[in-house]
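>>> Following is a predicted model, sequence given first.
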Amino acid sequence: MMVLEIVMIQMKNTDKKIAIISNHKPQSEEVCRALKQKLRQNNFILTSKNPDVVISVGGDGMLLSAFHKYEDQLDRVRFVGVHTGHLGFYTDYRDFEIDKLVDNLKLDTGAQVSYPILNVKIILGNGEVKTMRALNEATIKRTDRTMVVDLIINHVHFERFRGDGISVSTPTGSTAYNKSLGGAVLHPTIEALQVAEVASLNNRVYRTLGSSIIVPKKDKIELVPARSDQHTISIDNRTLNLKDVVRIEYQIDQHKIHFLASPSHTSFWNRVKDAFIGEADK
């Protein structure tokens, strides 16, 4: 039986600093205004600098934006999402549940649920190194021709890939782009990465494994492009167009993302069921 990693840190409301990030849709802005008012009435400190809790109002994209805004403070900040649209995978509260959120924050003792994230290191031909983090996945593609890269896992040359691209996802991101590529759904407490192919070429001349690969925490994944042309690299909701990519390294990051653990923190399997299956017809 798997046990969530939960850490308890005692904290008073008057000491708790909260940041709120919202998209610009009218419904989200209305929820944001109401939430700020209720938090102030309950003596919470609203600030964007060094918060203890970050609340994203909108959808999953907003939570990704919140994660990247505070990714240099992951050891001290906890996240919680308020959804104002369709079903959100990273959200524990709907737009009509802000009173419930405030009540849970008043009762909060600092409990957190922690999930692994992805560290991506991009080495360029001029010696420049770009290091980034992803909550969901990092994908590399070519837009003008077939991409050819060598896939190396734990220093073992695994295959030469030819196709549209390769996605490396976290367990949390296994239900995002990875799932649409035919990858497996992993519980987010499993510290592993998943490699999924994007439209690989498989014929009598070129062969790849053809299925997603689950890689344990201790193993490093490397992609080495066979050509030094331009590649498009997506890190969650950010996109880079880079020339002369020598190598990309993927590993489980030493930091994790921490979500606010409260009575409303939805079970991962309930999230999967609600997002992809729904209620069965009776």
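In hand now; what should we look at? Numbers count the residues shown, from 1 in each chain.

>>> switch to C-alpha atoms for all contacts and neighbour counts from now on
OK.

>>> Hmm, V120 is touching R247, no?
No. Counting by CA atoms under 8 Å, V120 sits too far from R247 to count as a contact (10.6 Å).

>>> Settle it for me: which of these two has more neighbours?
Between V120 and R247, counted using other CA atoms under 10 Å, V120 has the larger neighbour count: 23 against 18.

>>> The strand of greatest length in the chain - contacts with which helices or strands?
With secondary structure taken from DSSP state E, the chain has its longest strand at strand 245-260. Contact here means 3 or more CA pairs under 8 Å, 6 or more residues apart in numbering; DSSP states H and E; on that basis strand 245-260 packs against strand 78-83, strand 112-124, strand 192-200, strand 221-225.

>>> how does it look with 6 Å?
strand 78-83, strand 112-124, strand 221-225 (3 or more CA pairs under 6 Å, 6 or more residues apart in numbering; DSSP states H and E).

>>> Need these in JSON lines (columns: distance to E137).
JSON lines is the format used below for the helices and strands packed on strand 245-260 (distance: least, CA to CA, whole Å):
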{"stretch": "strand 78-83", "distance to E137": "18"}
{"stretch": "strand 112-124", "distance to E137": "7"}
{"stretch": "strand 221-225", "distance to E137": "13"}
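
>>> hang on, the earlier thing: and the longest strand of the chain, how far out from the chain's middle?
10 Å (CA atoms, centre = their mean, to the nearest Å).

>>> Second structure follows, compare the two:
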Amino acid sequence: MRFAILSRGDQKSELIKQRMVTYLNDFSMIYDDKEPELVISVGGDGTFLEAFHTYSYRLEETAFIGVHTGHLGFYADWLPEEVEKLVIEITKKPFEIVEYPLLELKIGSVNETEEHHYLALNEVSIKSSEGTLVMDLLINGTHFERFRGDGLCISTPSGSTAYNKALGGAIIHPSLEALQITEMASINNRVFRTIGSPLILPKHHISELRPLYKKRNFTITIDHNTETYTNIERIECHVSDKKIRFARFRSFPFWTRVRESFISEER
């Protein structure tokens, strides 16, 4: 089997990476950072997001697994002291594949016919660099509302525990193929109104955002990558046909992760 390892870059993570490379090579596995069948992230969820975007062109051929060297993560769930156990699991047992849905984003510019396509594992956030964000929200081509506020967050189910949760959005089990639109400090008064609640859309629904002031600068963050865009005509978001594949060697139920991350007092 061909594998690659991405590290957060700190000393602890780099040492674990070197150990795993040595162990896996001893079991005749091949290190291949171009066409890996298994990608291991060593760090936190941020490192896992980086691994996903690095190999997003190989989603059908590559499975992902994470070793966390900080706090318990939703994606990186193996402990540093379990590295030897993980190596044995990888080399001796076939792993189970668990697939989670992804978010597909299309950004169309006013003066360009070409669309920019992106995938997100966690979420996409949209803000204005020049004051209040004003955008029309359409669902399946029908106008739903005109949003005014700080911004909008469109998240996947697996990303619903991240920025979306901090904004008051719902936690969605990642087996559901859906996306969620959550407001950031919307303006609601006797003149301007928004729905004021998170919207959960199924896979076959397409959300479209059309800025009222197209020449403004917009800050768009896709997972951990932030870029500034101008002259945007439309932003389309929907559940992608592509999925991320996780390599599972043991059961770790989603709701157990939620409890341990947000409720459990154990450290």
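It's in. The structure displayed is predicted, hence computed values, not measured ones.

>>> Give me the TM-score for these two chains.
Here the TM-score for the pair of chains, by TM-score structural alignment, normalised by the length of the second structure, is 0.97; 264 aligned residues with a CA RMSD of 1.1 Å.

>>> so the longest strand of the first structure aligns onto which residues of the second structure?
Residues 232-247 of the second structure are where strand 245-260 of the first structure lands when matched by TM-score structural alignment.

>>> Check stretch 174-193 of the first structure too.
Against the second structure, stretch 174-193 of the first structure falls on residues 160-179 (TM-score structural alignment).

>>> Can you get me the start-to-end distance on that stretch?
Using CA to CA, to the nearest Å, one end of stretch 160-179 of the second structure lies 9 Å from the other.

>>> Setting aside sequence neighbours, what's the nearest residue to S56 of the second structure?
L119 (7.9 Å; CA to CA, 6 or more residues apart in numbering).

>>> what do we get in the first structure for that neighbour?
So L119 of the second structure corresponds to R133, using TM-score structural alignment.

>>> Which helix or which strand is home to L86 of the second structure?
Taking DSSP states H and E as the criterion, L86 of the second structure maps to helix 83-92.

>>> relative to strand 232-248, how tilted is that helix?
Computed by axes from the mean of the first three to the mean of the last three CA atoms, to 10 degrees, the angle separating helix 83-92 of the second structure from strand 232-248 equals 90 degrees.

>>> quick one: the helix or strand just after the longest strand of the first structure to chain centroid distance?
Downstream of strand 245-260 of the first structure, the next assigned helix or strand under DSSP H and E is helix 268-276. A distance of 16 Å separates the centroid of the chain from that of helix 268-276 of the first structure, by CA atoms, centre = their mean.

>>> next one: stretch 270-281 of the first structure
21 Å.

>>> same check, this time on stretch 173-185 of the first structure
In this view, stretch 173-185 of the first structure has its centroid 12 Å away from the chain centroid, taken as CA atoms, centre = their mean.

>>> coming back round to it: unless I'm mixing things up, the residue nearest to S56 of the second structure is touching E104, no?
Yes. Contact criterion CA atoms under 6 Å: L119 of the second structure and E104 qualify, at 4.7 Å.

>>> Counterpart of W255 of the second structure over in the first structure?
Under the alignment (TM-score structural alignment), W255 of the second structure pairs with W269 in the first structure.

>>> same deal with G70 of the second structure?
By TM-score structural alignment, G70 of the second structure lines up with G85.

>>> Report the separation between that match and V246 of the first structure.
41 Å.

>>> Then K25 of the first structure?
With CA to CA as the criterion, K25 of the first structure and V246 of the first structure are 41 Å apart.
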